[in-house]
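Enquirer: with the sequence up front, the predicted model follows.
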Amino acid sequence: MTPAAPPSSFASLLERLFGRWDSYIPKELSETPELLRRSRLQIRFGWMGGLFGLAYSLFYAFASHWWGVAIILVCSLAFALIPSILRRTRDLRLAGHLFALVLFCGFTGLCAIEGGLYGHAIAWLASIPLCVLLLLEIKDALIWSALCFVSATVFGLLEVAGVHVPHTYSPEWEATISFAGYCGLICFMTLLGCIFERTRRRAFQQMEAALAQLSSANERLVRLHQEKDEFLNIAAHDLKNPLCGISGYAELLGFYASPTPAQISETSTVIQKQCKRMLDIIANLLDVQRIEEGSIQMKIINCPVEPLMVKMTSSYQLRAEAKNIRLNLLVRAARVVALADEHAVEQILDNLISNAIKYSPPGTTVDCGLALDGGTVAISVADQGPGLSEADQANLFKKFSKLTPRPTGGESSNGLGLWIVHRMAQSMNGNVECQSQLGKGTTFTLTLPQGSVEELAPKMPRPLTRPLFSPANPPPPPWKLVAGSAAG
């Protein structure tokens, strides 16, 4: 086992020591920065005060000042026990008053055996109100200040009355003990100030971090509120048009005294189309909500990609033909398996192919490609539409983004589809990228981790081999055209 590295500095040693001491702080006393600051101060005050008193008692023992040794040892032991009392009672006020009581009794007792008004211990009484002020409240400090004033007054009146408080140690040690007492008071006050300043800084840093988190949460709430408003505006606007269409055609159907089958068929077709448009809008809005809430659970499995692409391209053949668009499926590698969620891949392909047809002018081609690139599966959808500017590409995967190109057949767009696609791809450890130039079309590429073909080999269908080209006119290698459609 590798031995622990020595501390790099005294500061790091104190950091580790204080970190262990903080484990004594009850959970209830760490809920706010102020409670945590006072708890830390009392823990450090108790144990460091106990060590300080122990060192002082050793000096008194060296001077054979045994009454002083007894008083300081009792006070040091009480100091060291107060952090445990705090941990058990979870009462900061009780612990703070215990500290003040120990100090008051200890310094008053030292005054009684070290010359009263002429001993150094009388000066230590002045430190008690400051300690209470740091540990408790101002009103508590005022109470103990009054008690210390009374104690000092008693010893002063005794001297005025001619009653001299005795020294219980050898007179030859008087100067040394007084000198050590006053120097110790300076060190004690300095140590107390350092402890206070360190806890204050740490509490201030935690308060700043909490305020930063609160500010970030407020900004997020403002953003969510704005998105909610935009959400509702888009939903109302996008649902209004198909609803008006449904209402209008239903009203038109009522004008016919005896509608013909052709009129009924035409009207119902339009109504169905508008209903599907509304369902697509609602589905997108629900998907956004589920993604934001994190309630979409991806089932990542070995997913054969080629059958999905055949299914999706086949479902869009009629729509492509209606706009005189050629829809091709190009497979560069057969029996491709991706680690993905099958339904999510279907939804992504549905969106990308739908957009390609939606924004492509008549007489153009949309190519859906499938290939392996290292350890990833690459699915591409390329159109020959108007392309995207750099500004459009920068906003491409943002929620509610409205792009410059407009649908070529009057289709609708609410700016949510590509955001959903991007988030779903990321949820499957994949990505969606766009390559586009103005006037030269756009290619979207979905990349997913490659799965294991061997595990699915018995279940996978044989790859399709239905080329549109004749043997005399094959497609350029290494691509193989496995499905396609051409209108006109």
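Expert: Perfect, thanks for sending it. Predicted model only: the values in this text are computed from it and were never measured.
Enquirer: all contacts plus neighbour counts: C-alpha atoms, from now on.
Expert: OK.
Enquirer: and the helices in the stretch 51-200 of the chain?
Expert: Counting by DSSP state H, counting those that start in this stretch, the stretch 51-200 of the chain has helices at residues 66-89, 92-113, 121-124, 127-135, 138-160, 174-255.
Enquirer: who wins for proximity to Phe18 among those?
Expert: helix 174-255 (10.4 Å; CA to CA).
Enquirer: report the angle between the closest one and helix 127-135.
Expert: 10 degrees (axes from the mean of the first three to the mean of the last three CA atoms, to 10 degrees).
Enquirer: what packs against helix 174-255?
Expert: Secondary-structure packing of helix 174-255 (3 or more CA pairs under 8 Å, 6 or more residues apart in numbering; DSSP states H and E): helix 33-62, helix 121-124, helix 127-135, helix 261-293.
Enquirer: which among these is found nearest to His164?
Expert: For His164, the closest of these is helix 121-124, at 14.3 Å, according to CA to CA.
Enquirer: quick one: contacts of that closest one?
Expert: The contact list for helix 121-124 (CA atoms under 8 Å, 6 or more residues apart in numbering) reads Phe107, Thr108, Leu110, Cys111, Glu114, Gly116, Ala152, Gly181, Tyr182, Leu185.
Enquirer: strands of the stretch 301-450 of the chain, start to end?
Expert: Counting by DSSP state E, counting those that start in this stretch, the stretch 301-450 of the chain has strands at residues 301-304, 326-331, 337-340, 365-373, 376-382, 431-436, 442-449.
Enquirer: output these as a markdown table; include the columns mean neighbour count and distance to Val222.
Expert: Shown next, in a markdown table, are the strands of the stretch 301-450 of the chain (neighbours: other CA atoms under 10 Å; distance: least, CA to CA, whole Å):
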| stretch | mean neighbour count | distance to Val222 |
| --- | --- | --- |
| strand 301-304 | 20 | 38 |
| strand 326-331 | 24 | 44 |
| strand 337-340 | 24 | 35 |
| strand 365-373 | 22 | 40 |
| strand 376-382 | 22 | 37 |
| strand 431-436 | 17 | 29 |
| strand 442-449 | 22 | 32 |
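Enquirer: okay, pairing it with this:
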Amino acid sequence: MILKELERYFIAPRHHADAPLFYRYKLLLNASVFTSLFSSLYLIVSIAIRFQPGVYLMIFNVAGFLLLPFLMKTRMPIRTIGNLYVTTGTLAVVILIGYSGGIESPVFPWLIAPPVLALLTAGKMDAIAWATVSLACITTFIVYTIPGNPFPVRYQHDTRLFFVLLSSSGVVLIVVTISMIFESNTSKALASLTQQKKALQESQEELAARHQEIVEKNNTLAAQKEELLITSEQLKELNEKKDYLMEVLAHDLKSPLANIQGLIGLINTDHFQAGSVENDVVKLIVDSSRKSQVLIDKILNSENLENIVYNLRLETVDVSAIVSKVVDGFREIAARKNIQIKLLIDATQHCMATADKVYLVQVFENLLNNAIKFSLPGKQVFVSVICNGALVRTEVRDEGPGIAQDEMHMLFKKFKKLSNKPTAGESSSGLGLSIVKHYTELLKGRVWCESERGQGASFVVELPSS
């Protein structure tokens, strides 16, 4: 626990990410702490045997080894600190040997420690250098002793056996301690490597499973892509058939409409009074058949139904006049259901817009037809046209049941039928409002609905004014 706290304090956080470097810092810190404790023990022994140089040297060692960890908090390289650690210990050992009998000194075997300590704290090359230093020291002591130059003994001679025992035990303790530190850190490193290997193996297995999953998904996507291609071809074929059928239908309708127009031409309208109901009915039939003929011609002149936009014939039109004419055409239909159409247009104001007259009529006819279709007898439909600066705003408002909020998103979509039903059993294809939206957007305008349940509905069309 204490060592953990010392590691947290002395080893800078920046070193924790580099596992080998952190291991060297940790080993040097542990070695400094244990060597300081070991020196403290020999300080006590030196006092006991009255070995004055030993006392001073052990005090120096204790202080030196306790100060070394503070260098770890600086930017000094770990290799330099490790060599300072070995230098401190080696100087103390050499001086102790010199004051305790030279090669006869119980401390003499300690000269094996510097290269071992250097290997653990500094590095392989430094260990070789310190091994050379140790051999040089041993050689020097032996060469100096051969001519009969004894080294002084500064400890109490009658404690020699005790000093030999402690010194020999010290060598064993140094080797065992270093070995235990090395073994402990090595075991942790091996355990960490084992755990990393296991984690790597699990990751590889997971990646293999993911790879297999991706392969299966790719196969599924390939199959789905093939199905989509087939479906796309089928839809393309069906669309071509639909266009063909519509063209056939439009073509076949030309003959009945031509016959209707021919029969109307045979009707003698001279005996009809001007402004009479009969005369107005005949005019409405003529007008309706002509408009139908124009729409059919547009379809037949298109390469396909999606290209009707290319048949736009834009011109400056009086929206007020077009709306008035559409309303007049629906008054008879509204009267049959006892519904009154209120036209709210300023007679002095002409709201002009650039549009295709045929499509614009279709927009207003569909909106007015819906308003009448979904209104109960005795109700009113209000139609207004307002010039609003750069916009011409047309509104068709009814007094029908209104539209539920959860159904508003279905408005203007093809073949979407709402919960409201026509009030007189009229047919409803679900296409009218989608046509309104499509034609309005072709004319660079926009359309929307404002409604609350039970409060009727207002459909607003805005077109750029000209």
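Expert: Good, I have the coordinates. Everything numeric in this text was worked out from a predicted model, so none of it was measured.
Enquirer: please state their TM-score.
Expert: The TM-score (TM-score structural alignment, normalised by the length of the second structure) is 0.50; 254 aligned residues with a CA RMSD of 2.9 Å.
Enquirer: still on that earlier bit, quick check: which of the strands of the stretch 301-450 of the first structure is nearest to Ala11 of the first structure?
Expert: strand 431-436 (46.4 Å).
Enquirer: so where is the closest one in the second structure?
Expert: Against the second structure, there is no aligned range for strand 431-436 of the first structure (TM-score structural alignment).
Enquirer: tell me the spacing between the aligned residue in the second structure for Ile122 of the first structure and Met58 of the second structure.
Expert: Ile122 of the first structure maps onto Phe108 in the second structure, with residues paired by TM-score structural alignment. Distance, Phe108 of the second structure to Met58 of the second structure, using CA to CA, to the nearest Å: 16 Å.
Enquirer: how about Ile47 of the second structure?
Expert: With CA to CA as the criterion, Ile47 of the second structure and Met58 of the second structure are 10 Å apart.
Enquirer: now do Pro69 of the second structure
Expert: Distance from Pro69 of the second structure to Met58 of the second structure, by CA to CA: 18 Å.
Enquirer: Ala223 of the second structure too?
Expert: To Met58 of the second structure, Ala223 of the second structure is 82 Å away according to CA to CA.
Enquirer: next one: Val381 of the second structure
Expert: For Val381 of the second structure, the distance to Met58 of the second structure equals 112 Å [CA to CA].
Enquirer: looking at these two, which is more packed in?
Expert: Between Val381 of the second structure and Met58, Met58 has the larger neighbour count (other CA atoms under 10 Å), namely 25 against 21.
Enquirer: what's the match for that one in the first structure?
Expert: Alignment note (TM-score structural alignment): Met58 of the second structure maps to Ile72 of the first structure.
Enquirer: tell me who's in contact with its match.
Expert: By CA under 8 Å, 6+ apart, the neighbours of Ile72 of the first structure are Gly53, Leu54, Tyr56, Ser57, Gly106.
Enquirer: tell me the contacts of the second one?
Expert: It refers to Leu54 of the first structure. Counting by CA under 8 Å, 6+ apart, Leu54 of the first structure has contacts Ile72, Leu73, Ser76.
Enquirer: with distance to Thr190 of the first structure added, can I get those residues in JSON lines?
Expert: Compiled in JSON lines, the contacts of Leu54 of the first structure are given as follows (distance: CA to CA, whole Å):
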{"residue": "Ile72", "distance to Thr190 of the first structure": "20"}
{"residue": "Leu73", "distance to Thr190 of the first structure": "22"}
{"residue": "Ser76", "distance to Thr190 of the first structure": "18"}
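Enquirer: so which of these persist in the second structure?
Expert: Mapped onto the second structure and checked by both residues aligned by TM-score structural alignment, their matches' CA atoms under 8 Å, these keep the contacts Ile72, Leu73, Ser76.
Enquirer: buried set for stretch 251-265 of the second structure?
Expert: Going by neighbour count (16 or more other CA atoms under 10 Å), the buried part of stretch 251-265 of the second structure is Leu257, Gln261.
Enquirer: contacts for it?
Expert: With CA under 8 Å, 6+ apart, stretch 251-265 of the second structure has contacts from Val282, Val286, Ser289, Ser292, Gln293, Ile296, Leu300.
Enquirer: now with 7 Å?
Expert: Contact partners of stretch 251-265 of the second structure, identified using CA atoms under 7 Å, 6 or more residues apart in numbering, comprise Val286, Ser289, Gln293.
Enquirer: and the buried ones among those, selectable in ChimeraX?
Expert: Those of these that count as buried under 16+ other CA under 10 Å are selected in ChimeraX with:
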select :289,293
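Enquirer: from the contacts of stretch 251-265 of the second structure, which is closest to Lys26 of the second structure?
Expert: Of all those, Lys26 of the second structure sits closest to Gln293, with 96.1 Å by CA to CA.
Enquirer: just tell me which of the helices and strands packed on helix 174-255 of the first structure ends up closest to Val222 of the first structure.
Expert: Of all those, helix 261-293 comes closest under CA to CA, at 15.3 Å.
Enquirer: mind checking how far that closest one is from the chain centre?
Expert: 37 Å (CA atoms, centre = their mean, to the nearest Å).
Enquirer: buried residues, it. List them.
Expert: 267-268, 270-271, 274-275, 277-278, 281, 284-285, 287-288, 291.
Enquirer: which one of those is nearest to Ser39 of the first structure?
Expert: Distances from Ser39 of the first structure to the buried residues of helix 261-293 of the first structure, taken by CA to CA, are shortest for Ile291, at 42.2 Å.
Enquirer: how near is the closest one to Ile420 of the first structure?
Expert: Taken as CA to CA, the span from Ile291 of the first structure to Ile420 of the first structure is 8 Å.
Enquirer: what's the answer for Gly96 of the first structure, then?
Expert: Using CA to CA, Gly96 of the first structure is found at 57 Å from Ile420 of the first structure.
Enquirer: same question, Ala126 of the first structure
Expert: For Ala126 of the first structure relative to Ile420 of the first structure (CA to CA), the value is 69 Å.
Enquirer: mind checking which of those two has more residues around it?
Expert: With neighbours defined as other CA under 10 Å, Ala126 of the first structure and Ile420 compare such that Ile420 has more, 23 against 16.
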